[in-house]
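Engineer: for reference, the sequence and a predicted model appear below.
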Amino acid sequence: MIPTNNPREKERSIKKLFYKDSTWAIILLLPNILGFIMFTLWPVVASFFLSFTEWDLLQPIKFVGLKNYIDLFQDETFIKVFWNTIYFTVASVPLGIVFSLMLAIALNQGLRGIKFYRAAYFLPVISSMVAVAVIWQWIYNPEYGVLNFILSLVGIEGPSWLTSTTWAMPAVIITSIWKGVGFNMLLFLAGLQAIPEHYYEAADIDGATWFNKFWNITLPLLSPTTFFVTVMAVINSFQVFDSVYLMTQGGPARSTSVMVHYIYENAFQFFRMGYASAMSYVLFFVIAIITLIQFWRQKKDSIY
């Protein structure tokens, strides 16, 4: 652009540059925009329409209005898997956050070989869920699994973990926490390293104990990280599927079947696309409401 003192020339040059940059931006973003429209936006809109229909992929689509939603809340299986999902979330999220934070604090020390331990604890996050499920199925095996062997050493008879209606869900929860704890640990570790050291130095001068520093410095300054980890953990726990499908297939007696697993069954095994779409939108609204409540509580309790 040639410098000029003429205001109109300047304006035209700026507009020309703006249109040129906008054109290139649109061209470069077009593949992502098309991908979003085709593989995200269109399925979301189509599934919303399907939630008011009956369709088995073979017969013509039949509009049924709110019937799917009415049937949903009269479906005892749906109510059971909904409470299974709540159980999974209430158990896995707090435990996962506590273990992740404890692990991050332990790995935030300047010890020799600390990078190796950080990488080792993060390894399950990048491991295939299929491999993780196979390993934990062997660990939980009631006859030759290592977990029941360890329990037998202290005189405890281990249960049939994955075939027990009582212990199958705790087994899936333990596996899910083990696989995801490294990711949350990494987030907490970043948050811990962002806390200025002079806060702890001042606390040491005042004679504060380790617990006082943790309670009055670490936890308050980690609140943004804790909030993010909590929101993401809740969303992911409501969407859990792979660990359930690979380890128990929702059994025994649907004791581990969760909402996404039941949606999968209705859509791709029973071919009830409309019913599965209705369940998907119920799940969406549940997650949205819980997330909004979390944001409201964070805004109300924020120290910033």
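Structural biologist: Thanks, I have the structure now. Residues are numbered from 1 along each chain as shown.

Engineer: please make it C-alpha for all contacts and neighbour counts, starting now.
Structural biologist: Will do.

Engineer: who touches the most centrally placed residue in the chain in this structure?
Structural biologist: Nearest to the geometric centre of the chain sits residue 236, at 2.0 Å (C-alpha atoms, centre = their mean). Counting by C-alpha atoms under 8 Å, 6 or more residues apart in numbering, residue 236 touches no other residue.

Engineer: that one and residue 287, how far apart?
Structural biologist: Residue 236 sits 10 Å away from residue 287, going by C-alpha to C-alpha, to the nearest Å.

Engineer: take a look at this one as well, against the first:
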Amino acid sequence: MTLIPTKKRTGGASAPPVRGMRANNRIRNDGIWPWLFLAPVLIGLGAFYLWPIVQTVYFSFTTFGVFGGTEFVGLDNYRQLIQDDQIPRSLFNTVIYTAIVLLGIPIAIFFSSLLNRPGLRFATFYRLLFFMPYVAMPTAVAIVWRTIYNGDYGILNSLLSVFGIDGPHWVSTPGFSLAALGILGLWSALGFSMIILSAGMQGIPTELYEAAQLDGASSWRQFISITVPMLTPSIFLVVIVSTINAFQLFDLLFALMGDSNPAMRETQSLVYLFYSEAFLINDKGYASAIALLIMAFIAIITFVQFRLQRRWVNHV
């Protein structure tokens, strides 16, 4: 009997490492090509987002001369932030404006539920009408609303006069200007909220409503027990976006009020205060500190909203 020698097996695990090495070599052999494809995006992010943030941080520790040039002043701008009485007032105005805008979310939920009723004709056309103010130029929208708010010949005061009410000068009266601005912001953001919420409602399974009808649930009970809980992810998205946009209030305020308005100081937002310090007073160092303060407020509020959403947002 002849014995044929065979190779000693070592576990048979040699092939997979070879394939893994070839895969790693292919990844390494891609070389610079992935970075070339990513370069336009990375360059754009660096040039228009990251670098301005770095510049703003640096400028916040400097002061600008009348004819240009910077001088390092350390924390002087931040000490001025603490002592400036315009900061609390501007922050208060911004928070009140944001709260008024957020009041439009329940209104958007109501109108969205009406537009999502089965068999409603021209629903797309109605959504378009609501969405048009959101995509319109803020300056054009503000000019139209200045005409509505005009104390002498405005449409609003004309309607109030029918009921014997003498309307005020809405834009130039400190007690009414912030409310008038908030109503304008609510109206402008309503279309965006309705589009997002309508899309969320269309994603709710119809079987839930059919089961609720079989159990005898009314339309109101279905809305409270099915629509609103299933819509919470969309509501959360609208809250986040609306809050960030409201804290960046400037264009509507500037176009509606104007620089010479006597109520501007009582209505100005944090972003308008930044604009005033940077381009009217030409104190770009202090304006940079205000810009970082705005960014910090937005970051803190967004972080808190993301933490709280675990308690009320239903992720299915």
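Structural biologist: Sure, I can see it. All figures in this text were calculated on a predicted structure; none of them were measured in a lab.

Engineer: coming back round to it: which residue in structure 2 aligns with the residue nearest to the centre of structure 1?
Structural biologist: Matched across to structure 2, residue 236 of structure 1 falls on residue 245, judged by TM-score structural alignment.

Engineer: one more: residue 80 of structure 1?
Structural biologist: Checking TM-score structural alignment: residue 80 of structure 1 goes with residue 89.

Engineer: go on, residue 61 of structure 1?
Structural biologist: By TM-score structural alignment, residue 61 of structure 1 lines up with residue 70.

Engineer: list the contacts of that match.
Structural biologist: 62, 63, 64.

Engineer: okay, now the equivalent of residue 208 of structure 1 over in structure 2: neighbour count?
Structural biologist: Here residue 208 of structure 1 is matched to residue 217 in structure 2, going by TM-score structural alignment. Residue 217 of structure 2 has 15 neighbours, counted by other C-alpha atoms under 10 Å.

Engineer: residue 217 of structure 2: what secondary structure?
Structural biologist: Following DSSP: H, G, I helix; E, B strand; the rest coil, residue 217 of structure 2 is assigned to coil.

Engineer: could you point out which element follows the helix or strand harbouring residue 87 of structure 1?
Structural biologist: Per DSSP states H and E, residue 87 of structure 1 falls inside helix 76-106. Once the chain leaves helix 76-106 of structure 1, the next helix or strand it forms, by DSSP H and E, is helix 114-126.

Engineer: what range in structure 2 does that following helix sit on?
Structural biologist: With TM-score structural alignment as the criterion, helix 114-126 of structure 1 aligns to 123-135.

Engineer: after superposition, how close is the matching stretch to structure 1?
Structural biologist: Stretch 123-135 of structure 2, aligned to structure 1 and superposed, deviates on average by 1.1 Å (mean C-alpha distance after the TM-score superposition for structure 1).

Engineer: sorry, back to before: which non-adjacent residue is nearest the match of residue 80 of structure 1?
Structural biologist: residue 266 (7.4 Å; C-alpha to C-alpha, 6 or more residues apart in numbering).

Engineer: ok, now which ones touch the one you found?
Structural biologist: 89, 90, 93, 174, 178.

Engineer: which helix or strand contains it?
Structural biologist: Using DSSP H and E, residue 266 of structure 2 maps to helix 264-267.

Engineer: residue range for the very next helix or strand once past that helix in structure 1?
Structural biologist: Going down the chain from helix 264-267 of structure 2, the next helix or strand is helix 270-275, by DSSP H and E. Using TM-score structural alignment, helix 270-275 of structure 2 corresponds to residues 259-264 of structure 1.

Engineer: now that stretch, how far from the centre of its chain.
Structural biologist: 16 Å (C-alpha atoms, centre = their mean, to the nearest Å).

Engineer: ok, now stretch 223-233 of structure 1?
Structural biologist: 11 Å.

Engineer: mean per-residue distance, that stretch to structure 2?
Structural biologist: Averaged out, stretch 223-233 of structure 1 is 1.0 Å away (mean C-alpha distance after the TM-score superposition for structure 1).

Engineer: what residues sit buried inside that stretch?
Structural biologist: Under the neighbour-count criterion of 16 or more other C-alpha atoms under 10 Å, stretch 223-233 of structure 1 has 223, 224, 225, 226, 229, 230, 231, 233 buried.

Engineer: counterpart of the first one over in structure 2?
Structural biologist: So that's residue 223 of structure 1. So, by TM-score structural alignment, residue 223 of structure 1 is matched to residue 232.
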